[in-house]
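**Q** Give me a 3D structure for the following:
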Amino acid sequence: GLVDDPCAIDISDALQDAMSTLGVTRETPGLCVLTDAGYAIVDGNTTECCIRTIERITGCSISDGSLLPVHRSVDKPLWFVIFDNETKDCVYAVYENGAFTATKVNIDGENATTSDGWNAMKTALGSDAFSIITIANAWSYGAPDNFLKCSEFHNHICPGLSSGYLIAEYIGENYPLGAGESYTWIGCPNWCKEDAIQVLLDLTPGKKSLVVKQRPGELFVKEKPFAGILIIWNDTTKLGRGVAFQYDWGETCNLSDVNLSDFKPSGGKANPLFWTTRIKASFGLLPYIGQPDMFVSPASDEFNVTSEQLNQVKMAGVDPYVELGVVEPTEVRGDFDGDGRVTSADALILLQAAVGKITL
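**A** Coordinates of the predicted model:
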């Protein structure tokens, strides 16, 4: 292989073999490379140096949007995919046990939405199949660069990630920040959307600007479930304003010709319908990815938020919709003080009742 890269692992031979298998050169138009180089660790060495080798041999680059570094855990194998948009063929090469193993497979997006097509691609590509199929085909479609950036972080494209992209776009268009203001996003119920919101709005759990909570009876139950609450905090006045959002999964299904129930088929991930539904819905949303108003809408009027409420909605066990007055509290078994939660205060009340000090 080429030896001018001071890299602990030389991937040039594997790249050249893949190019030869596809019958392409670095001058061939419509090539795209996906890789976890830069994330994977090989024999204790980082792999960001492989990016330079990929760029030189394939002609694809991060700067022109044709080289997409896909986020993976550091303990996953190093891999790359070269995708030919003209034929929809790709070569997938993965480095294990000191050598690359390469597989050529056609990953045409339309075929991937069928059970037989998905099964064949899954057999060839293994656990990276969903990532490769969805990201490569979205790139082929001409998806926006910042949408692909979200897919790199999330390591695949799915309708959940797309919903987060649409929500972030809606927020930017309708709730721009003023002087001294910042966003806090309460993802409740949380789904893949939060990863797109992290990337586009730089809201993260580590910076305490993104909080996620489950809320039963919403996702894949309602056609238009709650999606989350945006709080716009003014650090000068120490006051905030908030609004709850809903996301129209029913419209997603209509445009993609899928059923809401197919997102949770019998057998779960072992059922090809689990994957083909997500692929079909992901591709079905691409023509509308710049039209957030079609899917995202307020689920409440704007409301005021105090510093106490801002801190409270981040706490475990607190329903943010109840805390902020979006919905009425429901009776909670064991909640004796009426605050909508079961806490140590309720235990004390029960103890007092047990010794006859009070009557419930």
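
**Q** From here on, just use CA atoms for contacts and neighbour counts.
**A** Will do.

**Q** what's near enough to touch the nearest residue to residue 58 once chain neighbours are set aside?
**A** Leaving aside its sequence neighbours, residue 58 sits nearest to residue 26 (CA to CA, 6 or more residues apart in numbering; 4.6 Å). Neighbouring residues of residue 26 by CA atoms under 8 Å, 6 or more residues apart in numbering: 57, 58, 59, 60.

**Q** Would you do the same for the sequence below? I want to compare the two.
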Amino acid sequence: MKVFRAMFSVMLLASFFCSTVTIANSSITDDYPDLEPLTLLVSGEDISPMHLLAYRAVKVAMQKLGFQHGDSNILVLTDAGNPIIADKYPTACCLDALTLISGCSKSKGNLVVVQRSKWLPLWFAFYSRDTGMCVYVQANSAILASYMDAWEETEDKLSIQQAFMNLPDEEVFEKIAVENISAELLLSKPEAWHEKMENKVFGGNEFSIITIAACWDKGLPYELLKAAELHNHICPGLTSGVLIIKYLDQHLPIEEVGQEYIILAVPPWCKDDAFQAVYDSTVGKRKMTVMMLSKQQIKQLPEEAKNVAGIYVKWDKSEGKGYALVLAFDWDKACNISGIERAWFKDFKSYKWWYARLKMDLILQDYIDSPEEFVTTVMEFPINSSSELTSLRLAGVNPYVELGLMPAPQPEVKTITVEVVPAWAYAAIAILALALIAMIAAYAKRKA
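**A** Have a look, this model is predicted:
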């Protein structure tokens, strides 16, 4: 009996010890096994509320759209990696969770990370090519910041993880919306969608989401995808930049190491973000110079240059020489083919501003490999030295005047009006002076 009691005591102690070890070693992945893929990058303890937020966003979308991990017909859009929550918590780790939990990735072309300011909200959108449905979720920044504060301050990471996972979706996300955004539907019933845009159904990100989703649905070219991430939406202006890139690939290609494009964006428009994203021709690296043209200056351009897009220089750094093309983009033809009026782009009081952009986006995408339909060379010329190139880029210089495409401004002539004093005024002054002298003389005589 004593032996039995001793054995029982040992077994009880062993059981207690094992349970204690199990509790000590427990992880959030025990409660949520599908978090396990994240442990390829971080330990279970290091899965932060930021990771869990992205995980929960994917789970909300999976439930509402009915997709599984790795579905190639799902597109994920997000600004994760740009917002900084409470100005101290970067959001880049959300991208790890998005990729590992959804199976969507940049390499597969179905994870698009758009550029946004650091102070804007963190959001995720999930679009189904099969149904046209889109789920949008926007983080509650205050809740996220409070749980990140608690997670960083405590050693008991698991308790914070569990508490965050126990929150209802409506508390974690300040906005959850589900809408059909298929391009066919939006273009056939623009008034209905315009009302939703006005109400910011996707937190003010509607245009970004519908344009990128529509172009991705059609088969998004890699250069346009890269440009869209920087520009944070797709519009005809951005697409015109990709068409110019394709034109330069054919007519002024980079052929050797040490060659690069230097761009004079005169005038600038959305196209120039495409060159920065695809060519790395950025302003900060002095590979892009930006100048505005006034309406009066544009009127002075020859007819073939009315839609001038800029000066594109293939520069050879080793030789200190280059060759340049002045290019134009035919907006009139683009509007005619798309069946829209150019004035619609500025009609922000109705649906026409986004309708025109979305419709032309899809039309221009058909011409990505035929840029000559819209892009033309206005002028071409060699640049024989760096000083020649610099002379076109200096402040106060109009490069089109230097190239003879535009007349030099005429010096301003100022007319100065000088008022002439009439003769009678001089006579009056003389009489008054004589009278004053006489008065002074009379006064002096009386004194004497």
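
**Q** coming back round to it: name the SS class of the residue nearest to residue 58 of structure 1, please.
**A** Three-state call for residue 26 of structure 1 (DSSP: H, G, I helix; E, B strand; the rest coil): coil.

**Q** follow-up on the earlier one: just send the contacts of residue 26 of structure 1 back as CSV, with neighbour count, distance to residue 161 of structure 1 and secondary structure too.
**A** Listed next are the contacts of residue 26 of structure 1 as CSV, based on neighbours: other CA atoms under 10 Å; distance: CA to CA, whole Å; DSSP: H, G, I helix; E, B strand; the rest coil:
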residue, neighbour count, distance to residue 161 of structure 1, secondary structure
57, 16, 32, helix
58, 24, 29, helix
59, 19, 29, coil
60, 25, 25, coil
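
**Q** Between the residues you listed, which sits nearest residue 169 of structure 1?
**A** Minimum distance to residue 169 of structure 1 across these is 28.4 Å, recorded for residue 60 (CA to CA).

**Q** Distance check, residue 318 of structure 1 against residue 232 of structure 1.
**A** Relative to residue 232 of structure 1, residue 318 of structure 1 is positioned 19 Å away (CA to CA, to the nearest Å).

**Q** When the two are compared, which one has more neighbours?
**A** residue 232 (22 against 15; other CA atoms under 10 Å).

**Q** a helix runs through that one, doesn't it?
**A** No: according to three-state DSSP, residue 232 of structure 1 belongs to no helix; its state is strand.

**Q** shouldn't it be in contact with residue 238?
**A** No: Residue 232 of structure 1 is not in contact with residue 238 according to CA atoms under 8 Å; the separation is 10.7 Å.

**Q** overlap in contacts of those two?
**A** Common neighbours of residue 232 of structure 1 and residue 238, counting by CA under 8 Å, 6+ apart, are absent.

**Q** of the contacts of residue 26 of structure 1, closest to residue 45 of structure 1?
**A** Closest approach to residue 45 of structure 1 among those (CA to CA): residue 57, at 21.6 Å.

**Q** corresponding residue for the closest one in structure 2?
**A** Residue 57 of structure 1 maps onto residue 101 in structure 2, with residues paired by TM-score structural alignment.

**Q** any idea how far that match is from residue 144 of structure 2?
**A** Distance from residue 101 of structure 2 to residue 144 of structure 2, counting by CA to CA: 20 Å.

**Q** Then residue 295 of structure 2?
**A** Counting by CA to CA - residue 295 of structure 2 and residue 144 of structure 2 are separated by 48 Å.

**Q** which of these two has more neighbours?
**A** Legend: neighbour count by other CA under 10 Å for residue 295 of structure 2 and residue 144, higher for residue 144 (21 against 8).

**Q** Great, nothing more from me.
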